Every structure is written in C-alpha cells, then in structure tokens.
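Student: pasting the structure only:
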C-alpha cells in the first residue's frame, strides 16, 4: 500500500510538472529536443516512482531506418516503459483517442507526435493509419499494440487486429516484435493498487521483413507474427513466473 501511495503522489507531481513545461519547451524549441527530454522524464518517472526495475534486451533495434514496433499490451505501464526501453528510436505511439482528450496530458501526447486512434469509427481509424504511414515516411518509427487493448489474462497473447498489420505491409518497413513481460502483474486492467512484483522485462526480437507479403496476405502475416511473439512471450513468462 505504501508503494502505491508513493507512486501516485510522486508521479502526479511529475506529470503536472511535465504538462506545464513541455508546451513551453515546444514553443521555444522547434527542434523537438526539449519535447523529447520532457517525454523521457515522464516515462522514467513512471518507472522510478513505481520502483520498477526495467530489464531490457533491445540490441536488435535498427538505427538506419524507421521501423514499426509491435508490442503486446497488458498495463498502463506499457507505454512509458517501452518508451524508455526503445529510447534509441523514440517511436511515436498509436493509442486510443481518449488519451488525447485528457486534460493537460492530451496536449503533451500530441506534442510528442503520437497518433490517436478512434476504434469506434472505421473511417477515422483508417485516417489514423494514414497519419502513421506519413510519420514513417518522414523517418520516424511507430509503435503499436496489435491486440488493440490491454489483455486481462497473461498466459498467452491475445488475438491480433489486422489494421495494424495492414499499416506495416503498406509502409513496407521492417517490423520489430517487442515482448513486454511483467507489467500485467504490477498494474493489470481494472486495478488501482500496484502488485508486489517489481521486475519488468522488455525484449526486442529480430526485425521481420515485410517485403515478401502483400496486403492481401495480412491474415497470414498476422498469424505468423503472433505465433512468433507468443512463443517468445511464453518462454519469458515461464522463466520469470516466480517473480509474479
């Protein structure tokens, strides 16, 4: 309980600080460096205020071209922790629209270049995919959660939505699968109090070329991608299960 109280108190203060000063930084620095600095400050605060020990294996991240990172999703911690783990690439996120509508935080979300997705509107969702494709063409990587929402069971990955796969195939850039293990045990969907677990593992797998697949083969590609990621996730889950 003490850990939970400390997390919300200290993280709220950091969030207010970032939400106040990030827009100011954006106004005086056109390069975006200050925005990235405040974004990383917020993400690291989520890690440190929650006393999470983040263990990463991200040597496979390409640095010579933009990619699409595809990650599993179990907790609100997934966004800040994966940002820290993938900070060499500083990818933009595709996330649900209501994050953009949050007071203060929503503005910072937009300043960082993240892309909102309205899952209730198919046309708007397609426009979001086009915005993500433009981001990639401009040289910035994108990260998305193909399960669509936070999963409530952790034994295996959920089903993948094909919209995310279509973006990857249309963009024609490599996909880097990212496995996040442990966040669901700390703050699962529907819970406020932090769990007792403190270690989180994030691994970037080998990039997968999309050159051999077409949009018509999106289901085949999606099945292949989920199978590879699920196998790695289950291996990591079995290895670290005693920490849950």
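Tutor: Yep, that arrived. All figures in this text were calculated on a predicted structure; none of them were measured in a lab. Residues are numbered from 1 along each chain as shown.
Student: For the rest of this, base every contact and every neighbour count on C-alpha atoms.
Tutor: Will do.
Student: Helices of the chain, start to end?
Tutor: Using DSSP state H, the helices of the chain run over 2-28, 33-49, 78-85, 97-100, 105-111, 122-137, 162-171, 183-186, 218-240.
Student: residue contacts, residue 100?
Tutor: 106, 107, 109, 110, 116 (C-alpha atoms under 8 Å, 6 or more residues apart in numbering).
Student: Name the nearest residue to the last one, sequence neighbours excluded.
Tutor: Read that as residue 116. In this structure, residue 116 finds its nearest non-sequential neighbour in residue 97, 4.7 Å apart by C-alpha to C-alpha, 6 or more residues apart in numbering.
Student: another structure for you, compare them:
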C-alpha cells in the first residue's frame, strides 16, 4: 500500500517537482512509520536546523546497521541517497528508490564510481544535497572505519559545505550480519554544524578533519546517561 502511495505521489508531483522533493518527504514518512507504530522504538533527532531545504551540501554519516536508513529518513529534509546498486533491485523499497532517482553505486567498480560522482554533481548543481556513508560499508563493532575520499572530493570540487551526521543506537536495531530486528531501540541522530570547505584544498586533510569531528561527537553522545 505504501509503495502504491509512492507511485501516486510520483505521478501527481513529477510535472512540477523536478527534483522529487515531495516524493522524498513521503519516503521519509514511510520509513518513520516503523517508529510511529512501535512504542519500544525511540528516535531523537537534534540539529535538524543545520540542514538546508534548498542548496547544495554533502551529508556524511557513520554507518552501523541497516537501521541507519530508517533513522536518517527522520531528517525530513530533501537529499539524494548514494546507495548500493543491489538495493535498487529490492521489491517495493528498491523500486521506490528508483522513483526517487537516488544515486546507485557498485562498490569497487571504477566506471560505477565515476558515474556516481557525475550524478551527484548534477544533483548538487540543482541545489539538492547528497547523503553518503564515507566508511563505504557498515561497521561490525560500532567503531568508525577509515573514510573513503569520494564525499570529500565531491564537496571540494563543487565548493559546497559538508554536514557531518552522527548516529548512535542504530547498531542494536539490526547489527551487521544480523537478520532479526531488536524489539527495542533508542536511536539518536545528531546533525553537526556545516564544515566550510573553503579553508581546505586537500581531500585527505578535509576527510580526516570531518572524521575526527564525527569520532569526537560520537564518543560524547555515547558517554551521556541513557534516556528513558
């Protein structure tokens, strides 16, 4: 039923919403239903005011589980996902990703990476943010893996800000290689202030700076007392 709703939204809004913002916001609602209907799942989003409604930005987040997808839709701001191409073949959810014109990627495939970067540049030129997981894959133990260069090279080339996002609590929803969603979850999304890339001219320096910000903020959030 939700996918049929997505088709209706797509058909009605496409003529006047060339960037698919309305369909994306509908998809945000679709993903958030899991939290709305489950009293044992809790999501807190802080710093949403740092996200643009209009204008280019590269959003980067740590990646702990498939639950990250659900909570990041809770940002309720326009953006295009960069996601594994295999996800686009999933029934219903993958079809909705195609309707949203999210950006597919085959990890480790150079032509696919080049195509992904070009598509991302086009969306940024149209004032639509891109969201990427710079670790490239989910962390198995919750510790941040090394960041890849793509998101940071993109931000430097397009001269747009990078917005770091920190997730906690999502690893317990559906851990890597896990098949069963946990019955309870307390997830937190912290959007950090944008990083102005004008002070950087080296991808590696920018990459490491943003990773250090995310590591420090994640440690701070995990040290806070658990909320009921």
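Tutor: Good, I have the coordinates. Computed from a predicted model, the values in this text were never measured in an experiment.
Student: quick one: which of the helices of structure 1 is nearest residue 68 of structure 1?
Tutor: Minimum separation from residue 68 of structure 1 across the helices of structure 1 (C-alpha to C-alpha) falls at helix 162-171, 6.7 Å.
Student: Rebuild the helices of structure 1 as a markdown table, extending it with distance to residue 209 of structure 1.
Tutor: Shown next, in a markdown table, are these (distance: least, C-alpha to C-alpha, whole Å):
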| stretch | distance to residue 209 of structure 1 |
| --- | --- |
| helix 2-28 | 35 |
| helix 33-49 | 28 |
| helix 78-85 | 22 |
| helix 97-100 | 29 |
| helix 105-111 | 29 |
| helix 122-137 | 15 |
| helix 162-171 | 9 |
| helix 183-186 | 28 |
| helix 218-240 | 11 |
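Student: Most tightly packed of these?
Tutor: Mean neighbour count, computed with mean count of other C-alpha atoms under 10 Å, is highest for helix 183-186 among the helices of structure 1, reaching a mean of 24.
Student: Tell me which other helices or strands that one touches.
Tutor: Judged by 3 or more C-alpha pairs under 8 Å, 6 or more residues apart in numbering; DSSP states H and E, helix 183-186 of structure 1 is in contact with no other helix or strand.
Student: so how much does it differ from structure 2 once superposed?
Tutor: Taken over the aligned residues, the distance from helix 183-186 of structure 1 to structure 2 averages 1.0 Å (mean C-alpha distance after the TM-score superposition for structure 1).
Student: what's the matching range in structure 2 for that helix?
Tutor: Using TM-score structural alignment, helix 183-186 of structure 1 corresponds to residues 170-173 of structure 2.
Student: which residue is nearest the centroid of structure 1?
Tutor: Among the residues of structure 1, the one closest to the centroid is residue 79, at 4.1 Å (C-alpha atoms, centre = their mean).
Student: Give the aligned equivalent of the residue nearest to residue 116 of structure 1 in structure 2.
Tutor: Matched across to structure 2, residue 97 of structure 1 falls on residue 85, judged by TM-score structural alignment.
Student: After alignment, which residue of structure 1 pairs with residue 69 of structure 2?
Tutor: When structure 1 is aligned by TM-score structural alignment, residue 69 of structure 2 is paired with residue 79.
Student: distance of its match from residue 69 of structure 1?
Tutor: 12 Å (C-alpha to C-alpha, to the nearest Å).
Student: and what of residue 188 of structure 1?
Tutor: Taking C-alpha to C-alpha, one finds residue 188 of structure 1 at 22 Å from residue 69 of structure 1.
Student: Compare those two (neighbour count), which wins?
Tutor: Set residue 188 of structure 1 next to residue 69 and count neighbours by other C-alpha atoms under 10 Å: residue 69 wins out with 26 against 22.
Student: Tell me which residues touch the more buried one, please.
Tutor: Contact analysis of residue 69 of structure 1 by C-alpha under 8 Å, 6+ apart lists 141, 142, 143, 144, 175, 176, 177, 178.
Student: so which of those residues persist in structure 2?
Tutor: Of the contacts of residue 69 of structure 1, the ones still in contact in structure 2 (both residues aligned by TM-score structural alignment, their matches' C-alpha atoms under 8 Å) are 141, 142, 143, 144, 175, 176, 177, 178.
Student: Give me the distance between the third one and residue 91 of structure 1.
Tutor: Going back to what we said before, that points to residue 143 of structure 1. Distance from residue 143 of structure 1 to residue 91 of structure 1, by C-alpha to C-alpha: 6 Å.
Student: ok, now which ones touch residue 136 of structure 1?
Tutor: 66, 67, 142, 171.
Student: Aligned against structure 2, show me the partner of it.
Tutor: Using TM-score structural alignment, residue 136 of structure 1 sits opposite residue 124 in structure 2.
Student: got it, and residue 173 of structure 1?
Tutor: Match for residue 173 of structure 1 (TM-score structural alignment): residue 160.
Student: Now do the spatially closest residue to its match that is not a sequence neighbour: how many residues are near it, please.
Tutor: Distances taken as C-alpha to C-alpha, 6+ apart put residue 57 closest to residue 160 of structure 2, at 5.4 Å, once the chain neighbours are dropped. Residue 57 of structure 2 has 26 neighbouring residues, counting by other C-alpha under 10 Å.
Student: Contacts only, for residue 57 of structure 2.
Tutor: Going by C-alpha under 8 Å, 6+ apart, residue 57 of structure 2 touches 124, 128, 129, 130, 155, 160, 161, 162, 163.
Student: By neighbours, which of those wins?
Tutor: residue 129 (29 neighbours).
Student: Roughly how far does residue 142 of structure 2 sit from residue 167 of structure 2?
Tutor: 10 Å.
Student: Compare those two (neighbour count), which wins?
Tutor: Neighbours were counted for residue 142 of structure 2 and for residue 167 using other C-alpha under 10 Å; residue 167 has more, 24 against 18.
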